[in-house]
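# no FASTA, just this:
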């Protein structure tokens, strides 16, 4: 493992994307529990991508334009659905106990679907990890698994940080309905923008 790998991983994970936005939204609307569950769900979604890269499935997706486009547009469609659902929430964000809380299953399924249908994660594991693994060296598969595990753990730590940060300021946001309303619109616009950017991704 190198400093370059750790720094690049941190930059990739910390850069706000769909998973970060979802975790922030969960922390603001549902509090600590929802934020931690969303962070866990977003992290779990990296595991299938890592396994796919190790077994060669990701390479197939990367080389097949049809499969890549299918996953890409499914992911973009789901982000669009999240944008519309966010906008349809009437009024300001609700505090704990002031509205129906999403179940653990609902939160995890939502964030898992979002990240599983994100081909950019697959591209990351196909194009990024192999640069730090010599495929001809003994134990190459084990090294790839180790590096992927570091990426997954880093994802969890960063997502938890974002989620708890949202929890820390949620009362200030929720006490200002106008601010909360504009924040929800911002989340919806961000999901929409990410969905549009996803449609431009190339294998």
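That came through, no problem. Predicted model only: the values in this text are computed from it and were never measured.
# Only C-alpha atoms from now on, for both contacts and neighbour counts.
Fine.
# which parts of stretch 11-22 are buried?
By neighbour count, and taking 16 or more other Cα atoms under 10 Å as the criterion, the buried residues in stretch 11-22 are 13, 14, 18, 19, 20, 21, 22.
# what's the following helix or strand after the helix or strand encompassing the fourth one?
Yep, that's residue 19 we're talking about. Residue 19 belongs to helix 18-44 when elements are defined using DSSP states H and E. Counting by DSSP H and E, the next helix or strand C-terminal to helix 18-44 is helix 46-55.
# biggest helix in this protein by residues?
Ranked by residue count, the top helix of the chain under DSSP state H comes out as helix 140-174.
# returning to that earlier point: angle of the helix holding residue 19 against helix 140-174?
Inter-element angle recorded for helix 18-44 and helix 140-174: 130 degrees (by axes from the mean of the first three to the mean of the last three Cα atoms, to 10 degrees).
# circling back to that earlier point, for the longest helix of the chain, packing partners?
helix 3-14, helix 18-44, helix 46-55, helix 177-198 (3 or more Cα pairs under 8 Å, 6 or more residues apart in numbering; DSSP states H and E).
# Next, the angle from the shortest one to helix 140-174.
Yep, that's helix 46-55 we're talking about. Taking the same axes, to 10 degrees, one finds helix 46-55 and helix 140-174 inclined to each other by 160 degrees.
# hold the first one in mind and look at this next one:
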């Protein structure tokens, strides 16, 4: 089992990391602002689910393959980037509903969750982060390496979900105001789409 001192150090580092705005935060805020708090939280939950898969991949050693295979890394990276750009273009050209105040949201929570899971799973940087970061806090003399990695991964997923919920709740309140303004409603889809496209291009241009 992980010793308390190591675990507390890990929690402090991860806590600071997840509350620094990054791609996951931007995606969550964009969804919450355009579609409401529940959709923002669903997006955060989808990202967390993707991180659970990355934890599993790290445990079974598949992340090591990604880190050593330039071809596999490139395939995953460009697939993820293309998916984000696809979401962005779709949001830019999608017609905004005429009245969001009657409960018709641009995207359902289920759809937001599924898109966030896929976007996070297809981000190779996340896989490499788990591969490079988690093992630094694993000590074989403390017991099963798999159990230690699982605990570290669960802590990361929980704190990441907590941060996205905080951002989603804050952005959702802002979104409620924005959706009552027709001019903003007309352009918010284009803004959200631009954010998605920018994230996709950013991912495509990242070096290993």
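Right, received. Where do you want to start? Here the structure is a predicted model, which is why all the values come from computation and not from measurement.
# Sort out which residues of the longest helix of structure 1 are buried, please.
Of the residues in helix 140-174 of structure 1, 141, 143-145, 147-148, 150-152, 154-167, 170, 173-174 count as buried by neighbour count, 16+ other Cα under 10 Å.
# From residue 56 of structure 1, how far out is the residue sitting furthest away from the middle of structure 1?
Here structure 1 reaches farthest from its C-alpha mean at residue 138, the gap being 32.5 Å by Cα atoms, centre = their mean. According to Cα to Cα, to the nearest Å, residue 138 of structure 1 stands 18 Å off from residue 56 of structure 1.
# What of residue 111 of structure 1?
Counting by Cα to Cα, the gap between residue 111 of structure 1 and residue 56 of structure 1 amounts to 24 Å.
# more neighbours, these two?
residue 111 (25 against 13; other Cα atoms under 10 Å).
# So what does residue 79 of structure 1 match up with in structure 2?
Correspondence of residue 79 of structure 1 to structure 2, assessed by TM-score structural alignment: residue 84.
# again but with residue 5 of structure 1, I slipped
Mapped onto structure 2 by TM-score structural alignment, residue 5 of structure 1 lines up with residue 10.
# now swap in residue 163 of structure 1 and tell me
Counting by TM-score structural alignment, the partner of residue 163 of structure 1 is residue 168.
# close enough to count as contact, its match and residue 37?
Yes: with contact taken as Cα atoms under 8 Å, residue 168 of structure 2 and residue 37 are classed as touching, separated by 5.6 Å.
# and the closest residue to the match of residue 163 of structure 1 other than its chain neighbours, how many neighbours?
Counting by Cα to Cα, 6 or more residues apart in numbering, residue 40 is the residue found nearest to residue 168 of structure 2 once chain neighbours are left out, at 4.9 Å. Burial measure for residue 40 of structure 2: 32 neighbouring residues, criterion other Cα under 10 Å.
# need the contact list for the counterpart of residue 40 of structure 2 in structure 1.
The criterion is TM-score structural alignment: under it, residue 40 of structure 2 has residue 35 as its aligned partner in structure 1. Shown here is residue 35 of structure 1, whose contacts under the criterion Cα atoms under 8 Å, 6 or more residues apart in numbering are 23, 24, 26, 27, 28, 160, 163, 164, 167.
# if I look at the match of residue 79 of structure 1, how far off is residue 192 of structure 2?
From residue 84 of structure 2 over to residue 192 of structure 2 the distance is 11 Å, taken as Cα to Cα.
# Comparing the two, which residue is more hemmed in?
Shown here are residue 84 of structure 2 and residue 192; by other Cα under 10 Å, residue 84 has more neighbours (26 against 23).
# so who does the more buried one touch?
Counting by Cα under 8 Å, 6+ apart, residue 84 of structure 2 touches 119, 196, 197, 199, 200.
# one step back: report the secondary structure element holding the match of residue 79 of structure 1.
Here residue 84 of structure 2, judged by DSSP H and E, is contained in helix 70-93.
# after that helix, next one along is what?
Along the chain past helix 70-93 of structure 2, the next helix or strand (assigned with DSSP H and E) turns out to be helix 109-121.
# Which residue numbers in structure 1 does the next helix or strand after that following helix align to?
Moving toward the C-terminus from helix 109-121 of structure 2, the first helix or strand encountered (DSSP H and E) is helix 124-133. When helix 124-133 of structure 2 is aligned against structure 1 using TM-score structural alignment, it corresponds to residues 119-128.
# just how off-centre is that stretch within its chain?
The chain centre lies 13 Å from the centre of stretch 119-128 of structure 1; the measure is Cα atoms, centre = their mean, to the nearest Å.
# Show me which residues of that stretch are buried.
Taking 16+ other Cα under 10 Å as the basis for neighbour counts, the residues of stretch 119-128 of structure 1 that come out buried are 119, 120, 121, 122, 123, 124, 125, 126.
# go on, stretch 178-196 of structure 2?
Using 16+ other Cα under 10 Å as the test for burial, stretch 178-196 of structure 2 gives 178, 179, 185, 188, 189, 190, 191, 192, 193, 194, 195, 196.
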